[in-house]
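sharing a sequence plus its predicted fold:
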Amino acid sequence: MFRSVFSGVALLAVAAACNAAQAQTVTTPEQLLTEFSRCDAHFFESLRDARLPADTLRLSQYGSVKAPTIMNPLQEGGTYQRFEKPLIVNGVPMIGYYNQAQTMNDVGNFLFWGFVADGLPQEVAEKLKPLIVDNARFVSEGNAIARAEIRRVGDPIGQWRTEGLTGPGVATPFGFVDRVFMVDKGDATPPLTGHTTVFCSLQGTVTAPLLQVYRPDLNARLFD
């Protein structure tokens, strides 16, 4: 058992190192959105040396990476940062960033992180689509536009499946994790109400090893 755990940790370290090596130096908001759309560590790694317009998003150091400053992803009222000036991405004004985490009994763990934009979801999605990684799979799902994939716990850490997807409105089965990049209408409560959200999510059996690789800005034991 201990040998298996050690081997798994070693593989995670290799995967994290590979992600760091592939991160690009970001000099434009458009490049940042592309890195963000991967829904993995690239976004946080790219922010370490990013050169972005002044007075937009505020960054903090989280271990070896940077991320937009948030008080606490688990604390209501502490999950949102409003930008002093909008970050304009391919004509889309991004006015803030949010980072939320929660656990629901019998359903799993949920992480949502991303930007708050001005504009209607379809209009925002159309302007951003050329910047999105694997955008051939970025398609309408009801009122939202999304690119989804799924993995089973125990799959290789970098493997995501594009078949057998859970689908919108359906709980992720135990032992699986859904990863979604989505543009959607904001929640009915402030600060997201009246805006469009451009976000990533991990939901289901989100484990500490997965967080360690895909969300290096968070404590891997966030849900313990």
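Okay, I see it.

please count neighbours and contacts with C-alpha atoms only from this point.
Fine.

can you map out the strands along this protein?
For the chain, the strands defined by DSSP state E cover 59-62, 65-68, 80-89, 92-104, 108-117, 139-141, 144-152, 176-185, 196-204.

in TSV, list those strands along with distance to Gln212.
Formatted as TSV, the strands of the chain follow (distance: least, C-alpha to C-alpha, whole Å):
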stretch	distance to Gln212
strand 59-62	12
strand 65-68	12
strand 80-89	22
strand 92-104	15
strand 108-117	13
strand 139-141	29
strand 144-152	16
strand 176-185	15
strand 196-204	13
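
next up, the contacts around the residue minimising distance to the centre of the chain.
The centroid of the chain falls nearest to Cys200 when counting by C-alpha atoms, centre = their mean (3.4 Å). Cys200 makes contacts with Ser37, Cys39, Phe112, Trp113, Gly114, Arg179, Val180, Phe181, Met182, as judged by C-alpha atoms under 8 Å, 6 or more residues apart in numbering.

and here is the other one:
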Amino acid sequence: MNLLTRTALLASSLLAPIALASNAALEDTFRAFSHCDDQFFASLHTHSAAWERHVPLESAKNVSWIPVGSRAYVEADSVPLRHAPQVAGVKLLSYFDKSVDLDLLGNYLFWGFVVEGSPEKVAQQLRPLIDRGEQLVPAQGLLARAEVRKDGHWERVASPPGDAPGKSRLERVLILEPDEGSHGTRTRVTCTLQGAVDGAVMAEFRPDIPAEDYPGQPIPAP
């Protein structure tokens, strides 16, 4: 064995534990993400060193988040992830974060990852990491875990309600669906808060969003 080979093997042996630790951190954060609440942003903060290898982060107090250009504009609501990080063998390609105010139909927040693979394959690989993964069921051409907020608690519903929640109902849904234009080769893994999303809801579940971006505030240009 020549010197170059020995050096390469030594470097590999030293880097392996670092890579394993990084993968464990990413998977821990994905578990937190699958709750579709503030746990994701706390985990990004805890594991910021692992995530900053792949995407820029911003932080405040005890939370971190992945900034996008603008939640209100499609052209600026996503960022690519460097070095193709993987969780449970699934490649994460980009992160998106968007908001839509549909007036009487309610406010909508969408955040999550575009990943490599079909929804069915991705669900099979990620299900062990997904909170209440057994509740992820086929619905209207996608896979979803749907909940409605009642009396301060989340209650599971069999599938996402077919009507718009409006201003009186708060829904939370984890969705796996084909990424537009990917012909089944990419999947969007999305958390949504929709309907009666007001400042109190955003402060509890989306601590990364500043008060000036709460519903009813003017939308800044990208």
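The structure has been received and is ready for your questions. All values reported here derive from a predicted model rather than from experimental measurement.

Ala144 of the first structure: which of the contacts of Cys200 of the first structure is nearest?
Proximity of those to Ala144 of the first structure (C-alpha to C-alpha) peaks at Met182, which lies at 6.9 Å.

which residue lines up with the closest one in the second structure?
Here Met182 of the first structure is matched to Ile175 in the second structure, going by TM-score structural alignment.

what's the burial count for its match?
25 (other C-alpha atoms under 10 Å).

contact partners for the residue nearest to it when sequence neighbours are not counted?
Spatial nearest neighbour of Ile175 of the second structure, chain neighbours left out: Ala144 (4.5 Å); criterion: C-alpha to C-alpha, 6 or more residues apart in numbering. Contact analysis of Ala144 of the second structure by C-alpha under 8 Å, 6+ apart lists Gln135, Leu136, Val137, Pro138, Ser159, Pro160, Val173, Leu174, Ile175, Leu176.

one more pass at 7 Å, please.
Leu136, Val137, Pro138, Val173, Leu174, Ile175, Leu176 (C-alpha atoms under 7 Å, 6 or more residues apart in numbering).

who wins for neighbours among these?
Neighbour counts for the contacts of Ala144 of the second structure peak at Leu176, which has 28 neighbours (criterion: other C-alpha under 10 Å).

thought that one was touching Thr190?
Yes - counting by C-alpha atoms under 7 Å, Leu176 of the second structure touches Thr190, with 6.5 Å between them.

tell me how far Ala220 of the first structure lies from Pro173 of the first structure.
Separation of Ala220 of the first structure from Pro173 of the first structure (C-alpha to C-alpha, to the nearest Å): 22 Å.

any idea how many residues pack against Lys127 of the first structure?
Counted with other C-alpha under 10 Å, Lys127 of the first structure comes out at 13.

trace it over to the second structure, please.
That one, Lys127 of the first structure, aligns with Gln125 by TM-score structural alignment.

nearest spatial neighbour of its match, skipping sequence neighbours?
Nearest non-adjacent residue to Gln125 of the second structure (C-alpha to C-alpha, 6+ apart): Ala88, at 6.1 Å.

the contacts of Ala144 of the second structure into TSV, with extra columns for distance to Glu155 of the second structure?
TSV is the format used below for the contacts of Ala144 of the second structure (distance: C-alpha to C-alpha, whole Å):
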residue	distance to Glu155 of the second structure
Leu136	14
Val137	16
Pro138	18
Val173	11
Leu174	14
Ile175	17
Leu176	20
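
for the residues you listed, which one is nearest His153 of the second structure?
Closest to His153 of the second structure, out of all of those and judged by C-alpha to C-alpha, is Val173, at 14.3 Å.

contacting residues around the residue lying closest to that closest one once chain neighbours are set aside?
The shortest distance from Val173 of the second structure to any non-neighbouring residue, by C-alpha to C-alpha, 6+ apart, is to Ala146 (4.4 Å). By C-alpha under 7 Å, 6+ apart, the contact list for Ala146 of the second structure reads Arg156, Val157, Ala158, Ser159, Pro160, Arg172, Val173, Leu174.

residue in the first structure paired with Ala146 of the second structure?
So, by TM-score structural alignment, Ala146 of the second structure is matched to Ala148.

cool, Phe40 of the second structure as well?
By TM-score structural alignment, Phe40 of the second structure lines up with Phe43.

that match contacts Glu35, correct?
Yes - with contact defined as C-alpha under 7 Å, Phe43 of the first structure counts as touching Glu35 (5.0 Å).

any idea how far Gly175 of the first structure is from the residue mapped onto Ser78 of the second structure from the first structure?
Under the alignment (TM-score structural alignment), Ser78 of the second structure pairs with Tyr80 in the first structure. Distance of Tyr80 of the first structure to Gly175 of the first structure, given as C-alpha to C-alpha: 30 Å.

of these two, who's got more company?
Tyr80 (24 against 14).

pretty sure that one is touching Tyr97, no?
Yes - the criterion here is C-alpha under 7 Å, and Tyr80 of the first structure meets it with Tyr97 at 5.8 Å.

re earlier: how much space between the match of Met182 of the first structure and Trp111 of the second structure?
Distance of Ile175 of the second structure to Trp111 of the second structure, computed by C-alpha to C-alpha: 10 Å.

show me whatever sits in contact with both of these two.
Counting by C-alpha under 7 Å, 6+ apart, the common neighbours of Ile175 of the second structure and Trp111 are Thr190, Cys191.

contacts only, for the counterpart of His54 of the second structure in the first structure.
Using TM-score structural alignment as the criterion, His54 of the second structure maps onto Thr56 of the first structure. The contact partners of Thr56 of the first structure, by C-alpha under 7 Å, 6+ apart, come to Phe83, Glu84, Lys85, Pro86, Leu87.

same question, Thr193 of the first structure
Contacts of Thr193 of the first structure (C-alpha under 7 Å, 6+ apart): Gly186, Asp187.
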